[in-house]
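Engineer: Coordinates only, no sequence provided:
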């Protein structure tokens, strides 16, 4: 940016800029100003008419004028003296706004006066006024490239999953041992959103105590008595086999007890010879698509055959969530095959298996390091030519520890929200954690509902 010093300014000079009012702008202004008026929040109904208003705050619109004065005319080095504003219209998220200033007077002490206004794309004004600023004395050039950017921490991808899943019929779900408030509360929350129709399996007295502790009404729920956790898991599996349930949801019991019943060769829910695996589905702020991480919860040190099943399970899930051509990046520490690093050998073989149709429904490439799996610039720097590199929807970890750390890092350091299910069985299995918030629990149930229904229409 280059300024125009006071001595070079002449009456009649003009400058303008065009700015799209985005929903993100409204969130940023709300946080920066402390003005949380729901009239100005994209999804809130501020006046009770049942429709979100999403009106841009007038002071945000007015602030756009300072951007023209501070960046263009007079530009860097300018300081405000006063500003008058008259609001004659409203802007909403999605409106294209043009901000204009015109120099109308020069005064003492480098003070200059501008006519200022903001108009919509149709030319109608929504703000007009007058600004007096102190113009810079000498030329100044400023490179704005180093100004930090902002990422709005909201989770639009999960919102979309909920929108897609809520119209579906509630999936009958065997909830195993919902004997603590958090376990019961997650299931009932999903029921209120019509994602699942919970069948509560466990010790009736403990379920009742959990309901009383959280003031949850379970009078409409079917309760199946099972006073032992293993018996409860067995009952859930039988209900799926008998077509009474279309999904299983973990409550307050050890995961290995539940999955031990699922993977039994006789009377379990194994689907052919495929191994089951867990898929984390993450909504990462700033990322324009869902990101999946697998396997981070079940297979500790998977061999090649198991990894092939893990990849196929993740691709199958991605397809049901509306990803047209899932791209799976097989992770390692490096992006070249190194015989000393087993994960690079496995990755290369998995890629070739996909080429030969042994893994189907998506694109598979590896080995890829984390950076060139998710960042096009990093992939280009390494000279990687691939339809997956820099664009991966699915990150396949070399082992459970790596996958678990990756998912937790994204959740706790990048503010991602995580849901997920166990795939490879005859029905989706919802594993929730006590640390999951409500949105994550709902997302896991929405993922299971979409998967059980066969995917996004």
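Structural biologist: On my side now, so go ahead. What you are looking at is a predicted structure, and each value in this text was computed from that prediction instead of being measured.
Engineer: from here on, contacts and neighbour counts on C-alpha atoms
Structural biologist: Noted.
Engineer: Give me the contact list for stretch 388-398.
Structural biologist: For stretch 388-398, contacts defined as CA atoms under 8 Å, 6 or more residues apart in numbering pick out 289-296, 301-302, 310-311, 314-315, 326-332, 343, 363-365, 368, 371-379, 403.
Engineer: and those residues, which are buried?
Structural biologist: Neighbour-count burial (16 or more other CA atoms under 10 Å) applied to the contacts of stretch 388-398 gives 289-296, 302, 310-311, 314-315, 326-332, 343, 363-365, 368, 371-374, 376, 378-379, 403.
Engineer: out of those residues, which are inside helices?
Structural biologist: Taking DSSP state H, the ones among these that sit in helices are 310-311, 314-315, 343, 371-374, 376, 378-379, 403.
Engineer: Give me the helices and strands touching the host helix or strand of residue 449, please.
Structural biologist: Counting by DSSP states H and E, the element that carries residue 449 is helix 438-452. The contact analysis (3 or more CA pairs under 8 Å, 6 or more residues apart in numbering; DSSP states H and E) places helix 438-452 against helix 156-165, helix 181-192, helix 304-320, strand 417-423, strand 429-430.
Engineer: for comparison:
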């Protein structure tokens, strides 16, 4: 599907209008990222990888039982073309081999197929053979919310259950680096809690205040950070004005840092199911970005996940080349 840049009746190209379409168009303009796809053995995961290939976002290498992958492709009418398939007997072996290929430099991105997230992330997090770095691994939802002017990042709503202050510093920095890496500029980051005042009765307000001071001291870089902020004060200029909050972030936040996984998961799903938002997903902090897709994801969300990861891979590739000069 090519919703961005389609031809009008007069022959001119229309500019991409939605937030996801702009990201997909930007990624399509660069070189596709070599992507290791772990165990794409159902229709949704295989179709997602092949659609991203057809859009020019990624070049997939499929890792899994070859006969199952080919059977799914035939049943769904999917064209595998010249896609490389690394034959592995089952999902655990597929996850281990996919991570191994990334470690060997065969891929810039890792993409989850039809295996459980825990199964893949266990291989990613393995001490001797995984993809860990000094940075805490965290997840970012890239939300396209109808009626909201800007892309929203929500983090972390999928990996860290009750992150401590040090983990939250990495969670914030991962999201900031992604925002800048895909060309969106300097983000406004809101550290969310239930209220906008610091109180010992709500420990997450103390952590929010500490994170803001860490940003002041250069322990978090590349962003405007404010908190604690309640959700309404973070995204609504009117709500922030009523509360008398004067801040470049309040009312205009672009990255929402949630107190814990439960709060983030509920926030993202509320936006998805009540506001009909799309939610793309990326895991950061490992050696390469990891694309997490779900069978419930729309086609646009799957493509947006691949587009964001491809843009970030291109930025990392450019940074590595510049550093080598």
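Structural biologist: Received it, and whenever you're ready, just let me know what you need. Keep in mind the model is a prediction, meaning the values are calculated, not measured.
Engineer: returning to that earlier point: mean per-residue distance, the helix holding residue 449 of structure 1 versus structure 2.
Structural biologist: For helix 438-452 of structure 1, the mean deviation from structure 2 after alignment is 0.4 Å (mean CA distance after the TM-score superposition for structure 1).
Engineer: which residues in structure 2 does that helix match up with?
Structural biologist: Counting by TM-score structural alignment, helix 438-452 of structure 1 pairs with residues 299-313 of structure 2.
Engineer: Verify the stated contact: residue 38 of structure 2 with residue 60.
Structural biologist: No. Using CA atoms under 8 Å, residue 38 of structure 2 makes no contact with residue 60, being 10.1 Å away.
Engineer: Neighbour count: these two, which is higher?
Structural biologist: It is residue 38, of residue 38 of structure 2 and residue 60, that has more neighbours when counted by other CA atoms under 10 Å, with 29 against 23.
Engineer: residues contacting that one?
Structural biologist: Residue 38 of structure 2 touches 62-64, 91, 94-95, 98, 110-115, 120, counting by CA under 8 Å, 6+ apart.
Engineer: Recalculate using a threshold of 10 Å.
Structural biologist: Shown in contact with residue 38 of structure 2 (CA atoms under 10 Å, 6 or more residues apart in numbering): 45, 61-64, 86, 88, 91-99, 110-115, 120.
Engineer: tell me, what's touching residue 38 and residue 60 of structure 2 both at once?
Structural biologist: Listed as contacting both residue 38 of structure 2 and residue 60 by CA under 10 Å, 6+ apart are 110-111.
Engineer: distance of the most centrally placed residue in structure 1 from residue 173 of structure 1?
Structural biologist: What sits nearest the mean C-alpha location of structure 1, by CA atoms, centre = their mean, is residue 283, with 2.2 Å. Distance of residue 283 of structure 1 to residue 173 of structure 1, computed by CA to CA, to the nearest Å: 24 Å.
Engineer: How far does stretch 135-150 of structure 2 stretch from one end to the other?
Structural biologist: Using CA to CA, the distance between the terminal residues of stretch 135-150 of structure 2 is 27 Å.
Engineer: starting at the chain centroid, how far to that stretch?
Structural biologist: Stretch 135-150 of structure 2 sits 7 Å away from the centroid of its parent chain (CA atoms, centre = their mean, to the nearest Å).
Engineer: what do you get for stretch 49-64 of structure 2?
Structural biologist: Using CA atoms, centre = their mean, the offset of stretch 49-64 of structure 2 from its chain centre is 17 Å.
Engineer: Then stretch 267-281 of structure 2?
Structural biologist: 14 Å.
Engineer: just stretch 309-327 of structure 1 next, same as before
Structural biologist: From the chain centre to the centre of stretch 309-327 of structure 1 is a distance of 17 Å (CA atoms, centre = their mean).
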